[in-house]
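# Sequence and predicted structure are below.
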Amino acid sequence: MHLHRYATGLLAASLLLSPATLSIADDPDAAKTKPADGKPAATADVASPHHAAATADQEKLDPKEAAAKEAEWLTGTRQLTFSGRRSGEGYYSADGSQMVFQSEREPGNPFYQIYLLDLETGDLDRVSPGTGKTTCAWIHPDGKRVLFSSTQNDPAAKTKQDEEIAIRESGKQRRYSWDYDPQYELMAWNRETEEYTQLTDAEGYDAEASYSPDGKQIVFASNRVAYERELTPKEAKLFKLDPAAMMDLYIANADGSNVRRLTDTLGYDGGPFFSPDGKRICFRRFSENGATAEVMTIGIDGSAPQQLTNMKAMSWAPYYHPSGDYLIFTTNLHGFGNFELYLIDAAGKSEPVRVTYTDGFDGLPVFSPDGKQLSWSTNRTASGNTQIYTATWNDARARKLLGLDASQTVDTQDAEELGRQAASQSHADFKPSDIMRHVDYLCRRELGGRLTGTPGEKAATAYVAAYLENLGVKPAGADGSFFQNFEFTAGVELGEGNSLTVGDESFKVGTDWQPLAFSKTGEFEPANIVFAGYGVVAPGSEEHPVQDAYVHLDVEDKWVMVFRHLPADISAEKRQHWSAYSSLRFKAMVARDRGARGLIVVSGPTSKVREQLVPLRFDGSLSGTSLGVISVTDAMAAKIVKAAGEELAELQKELDSGEPAMGFDLGEAKLTAKIDVQKQQRVGRNVIGRLQVGDAPSDQAILIGAHIDHLGTGASGSSLARDDERNGVHVGADDNASGVAAMLEVAQYLTDLQRRGKLPAKRDILLAAWSGEELGLLGSDAFADKFYDLYPQVPAPEGHPPLSLYPAMAACLNMDMVGRLREKLVLQGIGSSPVWNGEIERRNAPVGLALTLQTDTYLPTDASTFYMRGVPILSAFTGSHSEYHTPRDTPDTLNYEGAAQTARLMGLIARSLATADDAPEYTKHTAPQQQVRAQMRAYLGTIPDYAAGDVKGVMLSGASENGPAAKAGVRGGDLIIELAGRKIENIYDYTYAIEALKIGEEVPITVRRGDKELKLKVTPGSRD
C-alpha cells in the first residue's frame, strides 16, 4: 500500500480533529487504520486510554509560526491533486517524469483506484480496472509497468463496493477503517498492452509492494502466514482483533516467483522500500499491541535488522533520500492526531529532526529521484480532505542538522559525466535550451549553492571542466589540469580554549558571552572594567557637537563595556552623523587607541535585538585588532554593573537620549579571559581551459570568464534572504549560473568554428570559471597573481604598470548575471579601451540587442581584477533584481532567449578579438567616486586589495592615476601601515583614518614595499 501504513488507531486521531458526526468515509486520514491495544478502532464516543493521553499532549503551533519553521525545509509548497474525495501515496517514476497515486474518484466505486499522472503534460490515466479495491502502486524502473495491489479478481468485488456505498450513505461506520481484505493480490499492468498480470496467488492480504532499483525484485507485506499454518493461541487472539498483527515482509522476483519471507515478528511489519543502492529495505515495525511503531531497516536477505528510531510513538512510512544517506518518516510524537514528518540518518546515529509543523496529518513522504522535491499526503487542504502536496526540498539543511557530510550528495564523477553529455548534446549555435541545461545542473540543490570550497563548488567546476574537455579545449590550470586551487579563510569558529571569569564567577562561552571574529586571541590577565556608555566618539559639525564617550575616563589596560548600537532616542540627523562611528570595529579601534585591554559589548534591554550575543561571523576581512573584543548577554552585563551599584536598564534608558554622560569604573571585580577563535581554512578552485590556435600556446590570449561560485545557504552577511528564507539554498541562477552557461555557449561556438576551419585566430582563447568571487574576487585574483607561474612561456611585460598582465592577456570578456535581460543589455568597462565602441557596433549588428554602454572600469566583479592589471575589459550584465542574493534567484526566473543572445554577442566579440592583428589598446582611469565603499569627503585614490589575506595593514591592488596617493608615490602592492599618525591594522582603521583627514592638508603616510618602509606625504583631495 502505503497510505494505510498509517499508525494504529488513526481513526481515533482523526475524530479528535473532526466533528463527532464525521464518518470514516468522510475523513481522508481515517481510511486505512487498525485497532490499538486489542480494541476496535475508536469512534467519536470511544477512545482508548492511549489515545486520550496522546490527545492531552497534542502540540499546536500558531499557523504563521508553523509556516515559518516549515519554510526552512520546504519552499514552493503547493497542492498537486485536487479531484476526488481523497488522494495519497504518490510515488515518482525512476526518471521523475510521472507519479502514480491512489484516489477515491471513480464513479460507482467508493474504494481507491490507481492513477498515473504525467508530470510533464498533466495527462492522467487510470491504471487499475475501476472495480474492486486497490492500493499501493509503484512504477517499474523501465517505466513500462505499474505494480499495485488489488481485489479486482475477487468475485465479490462489486458486491463489496455496493455494501460500502450503502454504509456510507447510512452514516454508519465500520469496525475497522481498513479491513486487510484477504483477496488483495499483487498485480502488474503493462502500459503497452494495457493487460494485467497477477503476481501473487495466496490467501491473505498481499500489498505494500515496490520494485527494487534494478527492477528485478519486489518487496511486499503480507499476512498470508495466518492462513497457511495453525496459529498459537496468542497469535490467534491478536489476529482476530487485528489482521495486521501477522503482517511480515516478503521478497520475490519481479514476476512474482521465488517468494521468500524476510521477517517473522508478531506485530505489523510493513511499508517496505528498497534503499537507493538496492542493498537494504526500510520499513516500520509496530509493537504487538499496535500502540507504537519504529522505523527499521533490514538486508534484502533478511539479515542485519536495525532499528533506527526509538521515539515510543507511532513512527512509520519511512522513505530513503536518493542519496541513501538519510530517511524521512511520519510520527505522532507531538500528539496522537498530529502526524508530522521527521528525518533520521541511515545509520540511526543522529537524533530525529523535525520537518513539518502544521497541525493535522502530514505523512507518507516521498523524495523525487533527484532529491530536489518532496511529495507527501496531507489534510492541510481547505476541505480537510487528504491530497498530495509537493515542495522543493532543502537537502543542505537536512545534512547540516543530521551531522552528515554534504560531500556525500555530490558525486564529481556524475558531474563529469553530465558535463560530457551536455557537450555532446549542445548545439554549435546559441540555443536557449543549451543555456537552460547548464543552469539546471549548476542550480541543483545537491550542489548546495556552490559556495567556494564546498563539495558543491567542486562538482560544479568538475562539470565545467568535463564540458570544455569534451569540446576539445586543452587544460590550462595548474600541473596540466583544468583546475587552479587557492587557499582562503572561509570563516571562524570557537576553539576549545575559551574561558571567562569576573571576580569569582565563571561564565559560559556561547551562552553568557562569546568573542567577536576580529578579537585578539590568547590569555588576558585579570583587569578592571569601566563603563563608557555607547562608546561613540564622533567629530563635531556645524549641526552636532563633538561626541566623546571617553571624556575623563581612564581606560588604560582595562576592559571597556559599551552598548552595542546607537542610542535609541536620538534624532534622525544625529543618528546619520554618528552612524559612521557606531560599528563595533570602530568602537574597538577607539578603545584600543586609548590603551584599553579589551572591549565588552552588550546589546541592552532597549535594543530589541533578536540575539543578545553578537554572532560569531566572518566579515570577509582577515584583519584583527590588538585587543580582546567580546559580546555578553544583558544578564551577565547586569551582574557586572550591579556590583557597582547601577542598574543596566536604567543606564541604557538615560543614555538613549544621546546627551553627554560620563563613564565610570565598575567596581573592584576583575575580568580574566582566554579567547580562542579558530580560522576555517578551505581550498577553492578555478576552472581554466585554453582554446589553442597553433601548435604551441600563443604569447597572447583573450580571456572569457564568469564566476561559478555563489552563497551556499547564505550564512555570510551578503545574503539578502527574507526571514522566512533564512538558511535556504541560494542556487544563484542569475548570479552566476547564467554567466557560466553563457561562457560555455561561447566556448561551444568558438570550438566549432575552429573545427570547421573558420577561426583564423592569431591568439589563444582562455576560458575560465572563477570561484571565490562572492568572497572578494578571490579566484580571479589568485589566477592573476600566479599568471606568469602558470604560463612561464609568456614573456613578462615591459613598459607597463607593475603587476600588469598586458599584452599577454590582450582582453578580458566577463559575464556576470546575464540571465535577466529585460529592456537592454548593459555592457560595462567601455572606458577601458577605445576599441569597444566600434567592436560592439559591428558585432551587435547581426544580434540586434538594445544596449546600454557604461564607461565604468572599476566594477564589483572579476573584470576589475584584470583591469587593475592593465587589461582592457568588457563585462556583460542584465541588471539587478529583487531576487538577487536570495533563494528566489532560481532557474524559472531567467530569460533564456536573452541569455543566448548575450552569449552570441560576446562570442562574436571574442572571435573578432582573437582574429585581430593587434591587441586592444588599454586606457587607464582613476577610480570613480561612487565606487569607494565608505561615505568620506577626503579622497586619496587608493584601491585596497580585499583578497590580500591575513596582513596587518591595508594592501593595495592599485592607486588611481593622477590621484593624491599616486602623486605621493603610492602604488599597487604597497602595504599601508600608518596614516596621519594613526596606526593602520586593517581596512576599518584605514577607512576611519581617512574620515579624519582635512582636505588640502598634507599628512604623512607610511607604506611597506617589499622589506622596506617608505614614509611619504599625501595631500587629500575632495570627493565633492
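All right, it came through fine.

# make it CA atoms for all contacts and neighbour counts henceforth
OK.

# gap between the residue positioned nearest the centre of the chain and Glu457?
In the chain, the C-alpha closest to the average C-alpha coordinate belongs to Val729, at a distance of 2.0 Å (C-alpha atoms, centre = their mean). According to C-alpha to C-alpha, to the nearest Å, Val729 stands 13 Å off from Glu457.

# Which neighbours do these two have in common?
Gly449 (C-alpha atoms under 8 Å, 6 or more residues apart in numbering).

# Next, the buried residues of the longest strand along the chain.
As assigned by DSSP state E, the longest strand anywhere in the chain is strand 677-691. For strand 677-691, the neighbour count (16 or more other C-alpha atoms under 10 Å) marks Val677, Lys679, Val683, Gly684, Arg685, Asn686, Val687, Ile688, Gly689, Arg690, Leu691 as buried.

# element containing the nearest residue to the third one once chain neighbours are set aside?
Same thing as Val683. Once flanking residues are discounted, Val683 sits nearest to Glu487: 4.4 Å by C-alpha to C-alpha, 6 or more residues apart in numbering. Per DSSP states H and E: Glu487 is located in strand 483-494.

# Put this next to the previous one:
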Amino acid sequence: MKVGRLLCLLGILAPLGCNTFAGRGGEVKTPDPATEGGLYHDARQLTFAGRRSGEGYFSPDGREIVFQSEREPGNPFYQIYRMSLETGETTRVSPGLGKTTCAFVHPDGERVLFASTHLDREAEGKQEAELEERASGRTRRYAWGFDPQYDLFARTAEGRLDRLTGEVGYDAEASYSPDGRWIAFSSNRHAYTEGAGGLLDADDRDRLAEDPSFFIDLYLLDTEDGSTRRLTNSRGYDGGSFFSPDGQRVIWRRFSEDGARAEIHSMRLDGSDERILTRMGVMSWAPFYHPSGDYVVFTTNRHGHDNSELYLVDAEGQSEPVRVTERDGFDGLPVFSPDGKTLLFTSNRTAGGQSQLFRAAWNDAAARQRLGLGAPSAQARSGEQSLPPSTGTLPEIREADLAAHVRALTDDRTSGRRAGTPGELVSAEYLAREMQRIGLAPAGEDGSYRHRFDFTAGIALGLNNTLELSRAGGRESAFEVDSAWRPLAFSKSGDIPDSPVVFAGYGLVAPAAQETAQIDDYAGVDVRDRWVMVFRGLPQSAEAEQRQHLQRYASMRHKAMIARDRGARGLLVVSGPLGRFRHDLVPLRFDASLAGTRIAVISLGDETAEALIARSSVRSLSALQAAADARILARDEEADLYGTELDGISLRATIDLETQRSEGQNVVGRLQVGAAASRQTIVIGAHYDHLGHGEGSSSLASGALVGAIHPGADDNASGVAVMLELAEQLMSRRLTGADLGRRDFVFAAWSGEELGLLGSDRWAADHVDPHSNRDGPVAYLNFDMVGRLRSDLVVQGLGSSPDWGALLERAAVPLELSVSAQNDAYLPTDATSFYTQGVPVLSAFTGVHSEYHTPRDTIDLLNLEGAVQIGELFGRIAVALSRAEPPPSHRAQAAPSSSQSRSGFRVFLGTVPDYAQSEITGVQLTGVAPDGPAEKAGMRGGDIIVEVDGRTIENLYDYTYSLDALRVGEAAAFVVRRDEELIQLEVVPASRD
C-alpha cells in the first residue's frame, strides 16, 4: 500500500514527527496521573485560536515557543507563530503566504527556522483552491502534501528572511544542532534530480508522482558554508529528525517500504553507529530527546490506527517502551522544555476535537524509574541543561565570537553563575568544552580542565533557634525566628541562659575628636551577665562632623566587641522607629569573614522590642530612642534612661547557625608553545563567576529587580570572552608555525572572585612559589570588566614590575587604543592573588557603570569593538612576555591600610564614580543609577562633583569621606561641574538597608 494513501486513511498529518495529526474528537478530559504512572500532571490547553495548532518547540531559554497554526485570514494553510509563555503574546514569524511547517528556534534564541512555499508562483491559487474545497462541504480526511516548493528559511531578529535552500523538491522538517552549526532536515531533492536526469526507472517515476514521501531521506546543512550532505539512503520515508542534547547524534523515524510501519532510529552525524530504538511493529514516530539525553519520548499508534499515544524509550533502545498517555484520540508530537520539567504536545482533547497545543508538568524521576534508568547527573537534577558550544568562531578576535561567548555565559541556564551553584557547573562545563575545542590541553586535576576548591558559601538558620521572654510570675512567651527576631551571621551559637536586659543607648564607645565630645554609652552601666539592648547605627539627627567621626564605631561588629569586652552575654540590636531603616530586622548575610564573637548577637524587630519594654518604666520604644539620640547629641534630657534595666523580664535563647560549605571550580587549559612543556608560564585569566540572583551583600539591585538573575555581561562574561578569543588566536598562530616564544600560556577562568578571590587564590597557592620565579608563573594578565570601553582602557598594576612601562609602550603604540596606566597592584580582582605571591601583574579594566552588580548588566550594553582592541593589546603583551629574557621582575608595594577602605555607608545616592579618572579636580561620574536619588536630583553621567554640603571635593577620598556626614531622607547640597558650568543640586539620600 502506498504510504501517502495509508496516511490519509489513518487521518495522520505527515510528515510524522514534524506536523500535526488531526484525529477524531474525544472526551475533553485530562488523564488521571495515577493511571499513567505519575509521568505527567496538570495538562492544560495552551492554544485556542484558529482552526487548529500543533507542533510546538521551546526557545532555548524556555520562555517562548514556536508552533504552526491555521489562523491567518485568507490562508487555510499553516503559518508559523511565536508565543511568549510569560505574556501570552503571539506574533507571526512566517510571511503569511503559501504553506509553512516545522519551526525551530536557533540556540541564540533569536533566529527561527521553518519551511515555506511562499515563493511558489502558484501559492495564492493553491490557497484559493483549498478554501473552495472546504467551502464545498465535501467530507475528506486530513492529509499532508509533500509540496516540492517547500524550502528552508530563517527569520532573523531584525526581521530579515534568509533563504537556506533552493533545490527542487521537498525541503522541510528541519531542526538546529545545539551549537547552531548544523541543520538536520528531510528532503527528496535527489529524486527530482535523478528523475530529471533519467536515473529513475518507470516504477519510481510513477511512485514519485503518486507518493513523493517514499523518497525522503535525511540531510545535513552546514550553516557555515551552506553545503549539504545526505545522511540516509533508504527506500521509505526517513524524517522528523532532531539532535541529541550533546549534538553528537540525530534521532528520527523510518517508515518501512510499504508505509505500514515506522520505528525510531538514531545515529552519529557521520552516519555511523545506527541504532534502532523501537521494534514495536506499528507506526512509531515524532521522537524527541529529554534534555538529559537519557531517554526519548515519541508517538505511536500501538493501540489502534485512530489512537495515537505518547511513549518513552531509553536512548540506547534497551528498555521496553513505557506508555505515557492513555486516552482515545490523538496525543502526539511531544517535546520537552530545556529544563526537562515541562512536556509540550499536540492533542485533540478539545471540545471540538480539533488539535491544539497542551503543556503538562513532567516527572523525570518517575520516568527513570519506569525505564530502569539510574539517577540523572547533578546537572540534570539541578534542572539545568548544557549550554551549546560556540559556533562559527574564527581564529582572529572578532566581535561576533565575543558576543557568542557572552551570550552563553549570561544565558538564564547559568542563573547568574554564583560560585558553588548549579549555574556555575553549567558555565564551567561550557568553558571546559570551549578550551577543548580550541585545542588547549587540560591543566586541572586528574587530566581534566577542572581545578576544584572548597569554600564557605554562606550562613543559614538551623532548626533550633528559640527566643523566649520570661515575666515576673512565671508567664512566658516565645518569639518566632526570622519574623520577630533573627541572629546575626557572626553571632555565637548555642544556649544563652535566662538573663536580664539592660539598655545602653547606641552602644557606642568613641574618643573625642575636634568638636565631638568623647562618648561612652556604657559609663555607669553594669552589663555583666546581661543582655545589652542598643540601637542600630547612629542617630539620624547627628551633625555631619559628628557622624563622620562616629561612623567607624557604629558597625554591629564593633558594638558586639564592646559589649563582649564588658562581660555581656548577648547584644540585642534594635532599629527603632526613628532609624528610618527599610527593614527593622538586620539581614542574615554572610560577609565573607568567618570571624565570629563569643556573645550572642540578635536583631530584634521593633514590635518585639516594644514587647520587652512594655512592663518597664520606659514609656515607649520611640521615647527610649529619643533619649539615646539626646545623649549622643550632648543634650541630657532623659539621659537617666541609660543603664535602665527592663524590670520584671528576662530572655533566654538558643541560637543555631549553620555554615554552608560548597565547592567551586576553576577551569584551566594550557597552550604549549614548543616541543615540550616549558618550566615557566604566562598565566592569562578572568573570573567567570557572578552574583547569581543577588544573594549576599554585593548586589546593588533595587525595587522590582531585587532577586532577579544578575547576568554579569560586563562583570565578567566580557573578560572571559576576551580570554577565550585570545587563546584561540594564539593557538591558531601556534598551529601555523608562528614563534610564540619560550614560555607556555596557561588560560584560567576563575570562580569565587565575587566572594573574595577564592578560586584564583587557591590556584596561586597551589602553583606559585613566592620565593622563586625559576619555575611556574612569571607573569599574570587579567581581564575583569572589559566590555564597556569609553575613552581610555585602564591598565592596572604597572607598579608591580619596573619592566611593565616599556613593554606596555611597545605593545600599545601600533594600536588605536588610548591607555590610562595605573600603578596600584593591590586590586579588587584576581590579579591580587598573584601579586601577593610575588608575580608581576597587569589587569585590564574599562570602568564601573550604573548597571554594575545589578540585573541590568546585559550584553546589549557592551562595546564589543572595544573588547576586540583590548584582546589585541594583551595578545601582543602575552607574546612579548613569552619571548622575554629574563621575565619581568617583581616590585613590592606597600599594602593599603585598612583606614583607606571605607565601607558600611547607610546612605545611597546612586552615583557611579569613574575610577579611571586622572588629572581631574573633583569626582567625575560615569553614570547614575536609574531612579536613584542622584538622578532624581538632576545629576547625570559626565558630571564632576566638586562640593558636598560645603566640603570641597578634590578626589575620591574626599568624596567617600563626605558620605559619612550625610543623613537618610535629609537634603544635601551638591555642586557639580557640567561642561564649564557649576550647577547646584539638592540630593536626598536614600537608605541602603
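All right, it came through fine. Note that the structure is predicted; figures quoted are calculated from it, not measured.

# what span of the second structure lines up against the helix or strand following the longest strand of the first structure?
Next along the chain after strand 677-691 of the first structure, taking DSSP H and E as the criterion, comes strand 701-707. Using TM-score structural alignment, the residues of the second structure aligned to strand 701-707 of the first structure are 681-687.

# Give me the contact list for that stretch.
With C-alpha under 8 Å, 6+ apart, stretch 681-687 of the second structure has contacts from 716, 719-720, 723, 743-753, 775-784, 830, 878, 881-882.

# Tell me how far it lies from the chain's centre.
Centroid displacement of stretch 681-687 of the second structure relative to its chain, using C-alpha atoms, centre = their mean, to the nearest Å, is 23 Å.

# Equivalent analysis for stretch 131-146 of the second structure, please.
The answer for stretch 131-146 of the second structure is 48 Å, by C-alpha atoms, centre = their mean.

# can you check stretch 457-471 of the second structure too?
32 Å.

# Just the terminal-to-terminal distance for it.
Start-to-end, stretch 457-471 of the second structure (C-alpha to C-alpha) is 40 Å.

# Ok, stretch 889-901 of the first structure next?
End to end - C-alpha to C-alpha - stretch 889-901 of the first structure spans 20 Å.

# can you give me the helices in the stretch 851-993 of the second structure?
Along the stretch 851-993 of the second structure, counting by DSSP state H, counting those that start in this stretch, helices occupy 864-883, 933-937, 956-963.

# which one of the ones you listed is the most hemmed in?
Among those, helix 864-883 has the highest mean neighbour count (mean count of other C-alpha atoms under 10 Å), at a mean of 22.

# Distance of Ala406 of the first structure relative to Asp395 of the first structure?
Taken as C-alpha to C-alpha, the span from Ala406 of the first structure to Asp395 of the first structure is 9 Å.

# who has more neighbours, the two?
Ranked by neighbour count (other C-alpha atoms under 10 Å), Ala406 of the first structure and Asp395 place Asp395 first, with 22 against 19.

# what lines up against that one once you look at the second structure?
In the second structure, Asp395 of the first structure lands on no residue (TM-score structural alignment).

# Asp395 of the first structure and Leu343 of the first structure, how far apart?
11 Å.

# With Glu523 of the first structure instead?
With C-alpha to C-alpha as the criterion, Glu523 of the first structure and Leu343 of the first structure are 42 Å apart.

# Of those two, give the one with the bigger neighbour count.
Leu343 (24 against 16).

# If we ignore the residues flanking it in sequence, what's nearest that one?
That would be Ile328: by C-alpha to C-alpha, 6+ apart, it lies 4.5 Å from Leu343 of the first structure.

# my guess is the one you found meets Tyr319, correct?
Yes - contact between Ile328 of the first structure and Tyr319 holds when scored by C-alpha atoms under 8 Å: they sit 5.4 Å apart.

# residues contacting the residue sitting furthest away from the middle of the second structure?
Relative to the centre of the second structure, the most outlying C-alpha is that of Ala202, 58.8 Å out, by C-alpha atoms, centre = their mean. If you count contacts by C-alpha under 8 Å, 6+ apart, Ala202 of the second structure has none.
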